[in-house]
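Participant: Below are the sequence and a predicted model for it; my questions follow.
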Amino acid sequence: MEKQKKKLGLVPKLIIGIILGILIGMYLPEWFGRLVVTASSLFSMFLKFIIPMMILAFVTMGIADLTQGAGKLLGLTAIIAYTSTLIAGSVSFFVADNLFGSFMTQNALEKIAATTGISVEPYINLSVTPILDTLAAVLLAFVLGLCMSTMRGKELGGTLYNFMKDFSAIINKVLHTIIVPFLPLYICGTFVDMTRSGKTFAILGILWKVFLVVIIMHLIYLVFAFFVAGGIGKKNPIALLKNQIPGYMAAVGTQSSAAAIPVNLQCAKADGISEEIRNFVVPLCANIHMAGSMITITACATAVCMMNNIEISIATVVPFIATLGVAMVASPGAPGGSIMTALPFLYMVGLGSEELQAIMIALYITQDSFGTACNVSGDNAIGVIVDTIYKKWIKE
């Protein structure tokens, strides 16, 4: 029996894309750089076309599947998960806003500012209008999802549900076969442009520090979450954290909330969460609880804004976090799904340009496995809380 070839993961591919982009920008002639930038630009056009359909497909099915007959238990879990996501994002902004400024020397900021407006032009500029505006896609997804969840089997059949399920599968296929494989090319083209314009090394000198801070914030959040859960559930938080290690490592290795569910269920069992609660909360929160992703996206957005002298404040960040907390429902099911869902809303914090969004993608995905691990591990902290409340006030 032949051994299966080990595939190169997305993060190594992105790192290779960044390195190739820098080398091409530094050493190869301009015509070749323009060729790479053209390919990257065409991919960007396709990405913008797909994103509203991805939001429509994932959010619709996420709501339709997760609101079937759950009643009070669903409401309780959803409120706790959403609150956790909002708190994580808000704290991430306060940390980033107060800490990241020390990473950014005046010299580095001046180098970045001096390159504003300088870019490598693609050979071809094409524009395709998406079939839906992103906000329209979110609104339509909520209307369809909520109506299907309450009417299916009562006032209407499963035809529309089955259509949306197939549509979601098609979009997921597009993500796996086109979007994810070509992301390194997109990033490569961005770094060709950045290198030729002179801003690459000033930016990279800042981003590695941002990476370390984000990982530390993930770990602090988990310690806080399990201490709160332990206090409510009258369990030892250190034991809960120890029980979660296999689930955390499974999420880091697989980079997928869905793939980590079986291991996370075992962690929940070790925490003493009742079977009926863990079988409900763990799969549900794998789709709706994104504290780790929110920490990463908020911190990265704050850093990129600071690097480009874009004003960012709590007044702009809170609506951004509140919107993403809803829009990213079910997006963790796809690699890099959270940042892809966030792209259309980055304009809310001033990051509307393709170049800045490409930096966001690169920075986010290099930390995606840790964000996913934070999401997954936080699910069991919620499980302990829900189990305690359910036994005391709902079940009785």
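Facilitator: Great, that's in hand.

Participant: Every contact and neighbour count from this point should use C-alpha atoms.
Facilitator: Fine.

Participant: which residues sit in contact with the residue nearest the centre of the chain?
Facilitator: With distances taken as C-alpha atoms, centre = their mean, residue 338 lies nearest the centre of the chain, 2.6 Å away. Contacts for residue 338 (C-alpha atoms under 8 Å, 6 or more residues apart in numbering) come out as 293, 328, 331-332.

Participant: Does it lie in a helix or a strand, and which?
Facilitator: Here residue 338, judged by DSSP states H and E, is contained in helix 337-342.

Participant: Beyond that helix, next helix or strand please.
Facilitator: Following helix 337-342 in sequence, per DSSP H and E, is helix 354-365.

Participant: can you list contacts of that next one?
Facilitator: Outside of helix 354-365, the residues within contact range by C-alpha under 8 Å, 6+ apart are 11, 14, 44, 186-187, 190, 207, 211, 296-297, 300-301, 304, 336, 339-340, 343, 346, 351.

Participant: and that helix, which residues are buried?
Facilitator: Buried positions in helix 354-365, judged by neighbour count with 16 or more other C-alpha atoms under 10 Å: 355-365.

Participant: Out of those, which two sit at the greatest distance?
Facilitator: 355 and 365 (15.7 Å; C-alpha to C-alpha).

Participant: just to revisit the earlier point, widest-spaced pair of the contacts of residue 338?
Facilitator: 293 and 331, at 10.6 Å, using C-alpha to C-alpha across the contacts of residue 338.

Participant: Look at the two and report which has more neighbours.
Facilitator: residue 293 (30 against 26; other C-alpha atoms under 10 Å).

Participant: remind me, longest helix of this structure?
Facilitator: helix 30-66 (DSSP state H).

Participant: If I take the next helix or strand after that one and helix 30-66, what angle do their directions form?
Facilitator: As assigned by DSSP H and E, the chain's next helix or strand after helix 30-66 is helix 71-99. Between helix 71-99 and helix 30-66, the angle comes out at 150 degrees (axes from the mean of the first three to the mean of the last three C-alpha atoms, to 10 degrees).

Participant: Which of the residues in the longest helix of the chain are classified as buried?
Facilitator: For helix 30-66, a neighbour-count test (16+ other C-alpha under 10 Å) marks 30, 33-66 as buried.

Participant: And stretch 213-227, by the same measure?
Facilitator: Those buried within stretch 213-227 under the rule 16+ other C-alpha under 10 Å are 213-215, 217-219, 221-223, 225-227.

Participant: How about stretch 171-182?
Facilitator: 171-172, 175, 179-180, 182.

Participant: alright, now check it against this:
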Amino acid sequence: MDFKRLSSSLLFKIIVAIILGIICSFFFPDSLARVFVTFNELFGNFLGFFIPVLIFALITPAIAGLGRGAGKWLAVTTGIAYGSTVFAGLLAFGASALLYPSLLQHQAMVDAVDVGEGALSSYFSIDMPAPFGVMTALLLSFTLGVAMTAVKSDTLYSTVRDLERVIMRVIARFIIPLLPIFIFGLFLSMGMNGNLTSTLTSFGTVLIIAILMTFILLVIQFAIAGAAAGRNPVRAFLNMLPAYGTALGTSSSAATIPVTYACTKRNGVAPTVAGFTVPLCATTHLSGSMLKISLFAFAIMYMNDMELTFPMAIGFILMLGVTMVAAPGVPGGAIMAATGLLASMLGFNDEQVALMIAAYIAIDSFGTACNVTGDGAIAMVVNKLAKGQISRSEQQETLGYEVDIIEEDEELDSKI
């Protein structure tokens, strides 16, 4: 692998930040460590301000664009993708309820800056109130997006698409470059707290669980797809392995589209159906991402003795599913968009959100591989329902919107 390309990836930078944070925690003086704690305080406050704006800017044009798509089969495919994503979240909740009480027993986390009077506190803090709350952003984006599909307001639609491009540029040029420093500060603080070992041990267990659960999810998806389409699920899954391997290496659903398309056709899916579902699912089907985020979030809540009820979990899963389906292109498979829900619905603080980002990106490739491989299962189901008869005009009408999104996100994909 080209070292220059590897060193420019977000995953590589995050890993380096984690290692340096751990090493520096052994010898950094408190005065220097507090510089990074101050940075984390300011950056965390900025994220609190920025996330509602990000959610509004991404979801509004996405919903409006989906409404302008190819009607019936667009709705069917998106509905199946959403159902698969929500199912992955429910699977994560069931696995966490079953496994965490024994695997994470006696494991606990403390705030990264909670180490005594005045120790590692920030030098100063600047309050950055958000223009509106996360739920307000979601409701406003849903309302405007749905309304634009009815009114067909081309001017307003063009405006929100321009806003989307601006926000994506802010993410690519400001948020992403600063994330490694944010993660460095988190692990530096945890190391100086003395709670780093227990946290890494516990989260190492959760990372392994997340990887294993992606394979279990794929088995379930292809068992259902095979039964619905009348095909051998094992053979169908094996046909998708090139797409899985490509996604594992690129960590990009968009870059894997040509391979996913070819693999899907090998499973007997009509070319027009494959050409319709694969690009669409690349930005709407995020079951692997949902699985990882939910497993990590529930682990943090368990380790911090935070209350997690089923109604709370199902509400989070349903909202996260909508956010990810409607907000393609967010770096790291929608983890940035998820941070707003983590804070507003689950009560996460900045340190917990930073740990979520680090853990998510650490195994991002496995989530992406699960996403694109599952796209092949959805294509089989849609092909059975449509009997291979999605028209070229329907395909082009949807692909026009999806290709725009994919092209706009090339810069982000190169950074992840």
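Facilitator: The structure has been received and is ready for your questions. Note that the structure is predicted; figures quoted are calculated from it, not measured.

Participant: hmm, back to that, quick one: which of the buried residues of stretch 171-182 of the first structure is nearest to residue 371 of the first structure?
Facilitator: residue 180 (17.7 Å).

Participant: quick one: the closest one and residue 335 touch, right?
Facilitator: Yes: Residue 180 of the first structure is within contact range of residue 335, at 7.2 Å (criterion: C-alpha atoms under 8 Å).

Participant: hang on, the earlier thing: let's see which of the contacts of residue 338 of the first structure end up in strands.
Facilitator: Among the contacts of residue 338 of the first structure, none falls in strands (DSSP state E).

Participant: The residues you listed in helices, which ones?
Facilitator: residue 293.

Participant: Considering the contacts of residue 338 of the first structure, which are maintained in the second structure?
Facilitator: Here is what carries over to the second structure from the contacts of residue 338 of the first structure, by both residues aligned by TM-score structural alignment, their matches' C-alpha atoms under 8 Å: 293, 328, 331-332.

Participant: can you tell me which residue in the first structure aligns to residue 268 of the second structure?
Facilitator: Matched to the first structure by TM-score structural alignment, residue 268 of the second structure sits across from residue 272.

Participant: Count the neighbours of that match for me.
Facilitator: For residue 272 of the first structure, using other C-alpha under 10 Å, the count is 15.

Participant: where does it fall, helix, sheet strand or coil?
Facilitator: coil (DSSP: H, G, I helix; E, B strand; the rest coil).

Participant: In contact with the residue nearest to residue 53 of the second structure when sequence neighbours are not counted, which residues are there?
Facilitator: What sits nearest to residue 53 of the second structure in space, not counting adjacent residues and going by C-alpha to C-alpha, 6 or more residues apart in numbering, is residue 137, at 7.1 Å. Residues counted as contacts of residue 137 of the second structure (C-alpha under 8 Å, 6+ apart) are 52-53, 55-56.

Participant: Which one of those residues is nearest to residue 277 of the second structure?
Facilitator: residue 55 (24.6 Å).

Participant: ok, the closest one to residue 217 of the second structure distance?
Facilitator: Relative to residue 217 of the second structure, residue 55 of the second structure is positioned 27 Å away (C-alpha to C-alpha, to the nearest Å).

Participant: same deal with residue 2 of the second structure?
Facilitator: Taken as C-alpha to C-alpha, the span from residue 2 of the second structure to residue 217 of the second structure is 32 Å.

Participant: cool, residue 392 of the second structure as well?
Facilitator: Applying C-alpha to C-alpha to residue 392 of the second structure and residue 217 of the second structure gives a distance of 32 Å.

Participant: go on, residue 382 of the second structure?
Facilitator: 19 Å.

Participant: What of residue 148 of the second structure?
Facilitator: Residue 148 of the second structure is 36 Å from residue 217 of the second structure, by C-alpha to C-alpha.

Participant: cool, and residue 165 of the second structure?
Facilitator: For residue 165 of the second structure, the distance to residue 217 of the second structure - C-alpha to C-alpha - is 33 Å.

Participant: got it, and residue 63 of the second structure?
Facilitator: 27 Å.

Participant: Ok, residue 45 of the second structure next?
Facilitator: For residue 45 of the second structure, the distance to residue 217 of the second structure equals 36 Å [C-alpha to C-alpha].

Participant: ok, now residue 75 of the second structure?
Facilitator: With C-alpha to C-alpha as the criterion, residue 75 of the second structure and residue 217 of the second structure are 23 Å apart.

Participant: now residue 242 of the second structure
Facilitator: 18 Å.

Participant: can you check residue 110 of the second structure too?
Facilitator: 32 Å.

Participant: so residue 24 of the first structure is in which element?
Facilitator: helix 10-27.

Participant: any idea how far that helix is from the chain center?
Facilitator: 22 Å (C-alpha atoms, centre = their mean, to the nearest Å).

Participant: average gap between it and the second structure?
Facilitator: Once fitted to the second structure, helix 10-27 of the first structure is off its aligned match by 1.6 Å on average (mean C-alpha distance after the TM-score superposition for the first structure).

Participant: who touches that helix?
Facilitator: Here helix 10-27 of the first structure has contacts from 32-33, 180-181, 183-185, 187-196, 200, 362, 365-366, using C-alpha under 8 Å, 6+ apart.

Participant: tilt between it and helix 354-365?
Facilitator: Using the same axes, to 10 degrees: helix 10-27 of the first structure against helix 354-365 is 140 degrees.

Participant: Give me the buried positions along helix 10-27 of the first structure.
Facilitator: Result for helix 10-27 of the first structure [16+ other C-alpha under 10 Å]: buried residues 10-11, 13-22, 24-25.
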